[in-house]
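1. this one's structure only:
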């Protein structure tokens, strides 16, 4: 865009000498100021306006242009053109100043959003107790960096505890709910010895916050979530599912969902059922990869309305390192959706090293 004014003038100069005298191509210079306003500031636009008027005068007063026998410097049509160019230049200068202010405001908003994301959704540590971790977050909002999807990984005396969740709704309320949920989880993860007790404590915090907020949507402010726990020896993963897409286990070409059909209601809706949380335990082996994700991935559609085929895709990516796996997933989602994501997306990948978590940790410490 910054070179567009130069190309615009070049086209006018190429056409002016070869067009008939009744077709004054130099009149196209009226739009030069607006073209410049797309990529430059008000000072440059004002200077270009002066240049455009001067160039129009030069072209009008040159007899050789377009085979003119005489110049038309002060012809009434050309004088009107000078005036129009000046007026359009003033409008272009105002437009450029407005655009610069909007860009600065947008930059400030993005900066604040990035800071908020680092506080609310900081990347998970790449290594915890020998395990390899990576995270991914994509906001569907054009100018946003954070939304209602959330994730966290915490090292505790009970092992590594993971959380992935999706807040109902959008906007500031969803972000506030996600912040409250993450705060409750980060605190309770170190105190509650059992995974169901951790989920129950987080739900109690969510119920309390929903009641404090009041309003007519208290019962609808719910969060789907998965709580997962991997002990220090990484021999198993324990899962409490609260109405969320189940984690996916990738192992030597095998890709399957960790789902035994005992999902609890989403957080803040548990009072409607009153049943205790169920823990499902699954064996982990060296080289296994665990993916926790939000439904923004599986609900991504292509141009024909087909949902994203997550499990078939993962079968060909199971052996990739965690960071590369998420990068490949990110790119494939953009291709599948035509670069138009409709929902926020969050994902966390956990890999048990091939030599085991303890041996991997010891080797890195020795190095």
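-> Right, received. Where do you want to start? What you are looking at is a predicted structure, and each value in this text was computed from that prediction instead of being measured. Numbers count the residues shown, from 1 in each chain.

2. going forward, measure contacts and count neighbours with C-alpha atoms only.
-> Noted.

3. which helices and strands sit right next to the helix or strand hosting residue 113?
-> Per DSSP states H and E, residue 113 falls inside helix 76-120. Under the contact definition 3 or more CA pairs under 8 Å, 6 or more residues apart in numbering; DSSP states H and E, helix 76-120 sits against helix 32-37, helix 42-60.

4. which residue ranges form the helices in the stretch 101-250 of the chain?
-> Assigned by DSSP state H, counting those that start in this stretch, the helices in the stretch 101-250 of the chain fall at 171-188, 195-213.

5. below is structure B, check it against A:
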């Protein structure tokens, strides 16, 4: 930029007044460089300004003085802006580090195998400053079998994260103690009663895979999981009757009832949050998850979810508007035989 200004000034001759444009050098340097780089660019601009001012014979004139003042002033302002930007970048890095630590505590790393089940998970946060939000998931091995929760807290921000921590804490205790999924849901409801206001809620689906090969589900207002049979048939596991989300059970007289399906060796089940199916492309069309289920067949669970995540982001073409979590469970013939 400064070389171009110098070339134009030399070709145009004195009296045209291009020299103040040299201040663009330190101005642009402050956008990407640090304080030191901005200072060096500013010093170069001042030296270049002095040489061109001598060539144009304007040293000591009002125009020459105004040019030097403008270059020095922009350099000082650029150094100050660079210092503020670097400080904000350090603070942002600290926020992201803290968020990642919180995520490892709240959403613990998923083991590749939980009892007889292989598990894989992917989490995409819509937050620009952190990698954690209100979606939640957990898989534990209990005496009754493998138990799962996948949920989505209403709202965003730190309040949603705090509520997600309450839900996961209650589930991690109740999953080992309670005999059935309705009892686990009741424990979570009691924990939420001390946390939520009357208008807040958490959608969630609880699941249990027992040693006999039955998958039992209790859906509380959450998108239905997808069951992918080993023969490539895809089935949405809709509950027989709709049920209110967790935190709103007082709206109905009868508690929600669980239901069961067979889960044969080689079958896969995908749990997900609404951030997946509510992702839109540039035409405003929702992501057709059921039509993309072939991405989940055949490949290793980790590879399958990588393919689904890449397809989702490619379909949306931009950062997601909502958090999105995907959890896939599968059993293998060699394990269940």
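-> Alright, I've got the coordinates. The model shown is predicted, which means the values in this text are computed figures rather than measured ones.

6. wait, which of the helices and strands packed on helix 76-120 of the first structure is closest to residue 321 of the first structure?
-> helix 32-37 (46.0 Å; CA to CA).

7. and the closest one, what does it pack against?
-> Looks like helix 32-37 of the first structure contacts helix 4-15, helix 42-60, helix 76-120 (3+ CA pairs under 8 Å, 6+ apart).

8. in the second structure, what residues pair with that helix?
-> Aligned by TM-score structural alignment, helix 32-37 of the first structure falls on residues 25-30 of the second structure.

9. which residues are contacting the matching stretch?
-> For stretch 25-30 of the second structure, contacts defined as CA atoms under 8 Å, 6 or more residues apart in numbering pick out 1-2, 37-39, 41-42, 45, 74-75, 78-79, 81-82.

10. can you lay out the helices and strands packed on helix 76-120 of the first structure as a markdown table showing mean neighbour count and distance to residue 299 of the first structure?
-> Listed next are those as a markdown table, based on neighbours: other CA atoms under 10 Å; distance: least, CA to CA, whole Å:
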| stretch | mean neighbour count | distance to residue 299 of the first structure |
| --- | --- | --- |
| helix 32-37 | 26 | 40 |
| helix 42-60 | 20 | 45 |
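
11. ok, which of the ones you listed comes nearest residue 19 of the first structure?
-> Of all these, helix 42-60 sits nearest to residue 19 of the first structure, with 12.6 Å by CA to CA.

12. distance from the chain centre to stretch 314-334 of the second structure, please.
-> Relative to the chain's own centre, stretch 314-334 of the second structure is displaced by 12 Å; criterion: CA atoms, centre = their mean, to the nearest Å.

13. equivalent analysis for stretch 243-259 of the second structure, please.
-> Offset of stretch 243-259 of the second structure from its chain centre (CA atoms, centre = their mean): 29 Å.

14. just want the most central residue of the second structure.
-> Taking CA atoms, centre = their mean, the centroid of the second structure lies closest to residue 125, which sits 1.4 Å from it.

15. tell me the spacing between the corresponding residue of the first structure for that residue and residue 296 of the first structure.
-> Using TM-score structural alignment, the equivalent of residue 125 of the second structure in the first structure is residue 139. Per CA to CA, to the nearest Å, residue 139 of the first structure is found 10 Å from residue 296 of the first structure.

16. anything in contact with each of the two?
-> Counting by CA under 8 Å, 6+ apart, the shared contacts of residue 139 of the first structure and residue 296 are 343, 344, 345.

17. number of nearby residues for the last one?
-> Looking back up the chat, that one is residue 345 of the first structure. Close neighbours of residue 345 of the first structure, defined as other CA atoms under 10 Å, add up to 25.

18. does it really touch residue 295, like I thought?
-> Yes - the criterion here is CA atoms under 8 Å, and residue 345 of the first structure meets it with residue 295 at 7.4 Å.

19. give me the distance from stretch 277-289 of the second structure to the chain's centre.
-> Its chain's average C-alpha position is 17 Å from that of stretch 277-289 of the second structure, according to CA atoms, centre = their mean.

20. and what of stretch 307-326 of the first structure?
-> Per CA atoms, centre = their mean, the centroid offset for stretch 307-326 of the first structure relative to its chain is 19 Å.

21. same thing with stretch 173-180 of the first structure?
-> 17 Å.

22. equivalent range in the second structure for it?
-> Going by TM-score structural alignment, stretch 173-180 of the first structure sits over residues 159-166 in the second structure.

23. give me the mean distance between that stretch and the first structure.
-> Aligned to the first structure and superposed, stretch 159-166 of the second structure gives a mean residue distance of 1.0 Å (mean CA distance after the TM-score superposition for the first structure).

24. re earlier: mind checking which of the helices and strands packed on helix 76-120 of the first structure is nearest residue 232 of the first structure?
-> Judging those by CA to CA, what sits closest to residue 232 of the first structure is helix 32-37, at 59.8 Å.

25. so residue 134 of the first structure touches residue 350, yeah?
-> Yes - under the criterion of CA under 8 Å, residue 134 of the first structure makes contact with residue 350 at 6.9 Å.

26. so what sits against both of those two?
-> residue 322.

27. buried stuff in the match of stretch 173-180 of the first structure?
-> With burial defined by 16 or more other CA atoms under 10 Å, the residues of stretch 159-166 of the second structure counted as buried are 159, 160, 161, 163, 164, 165, 166.

28. understood, closing this out.
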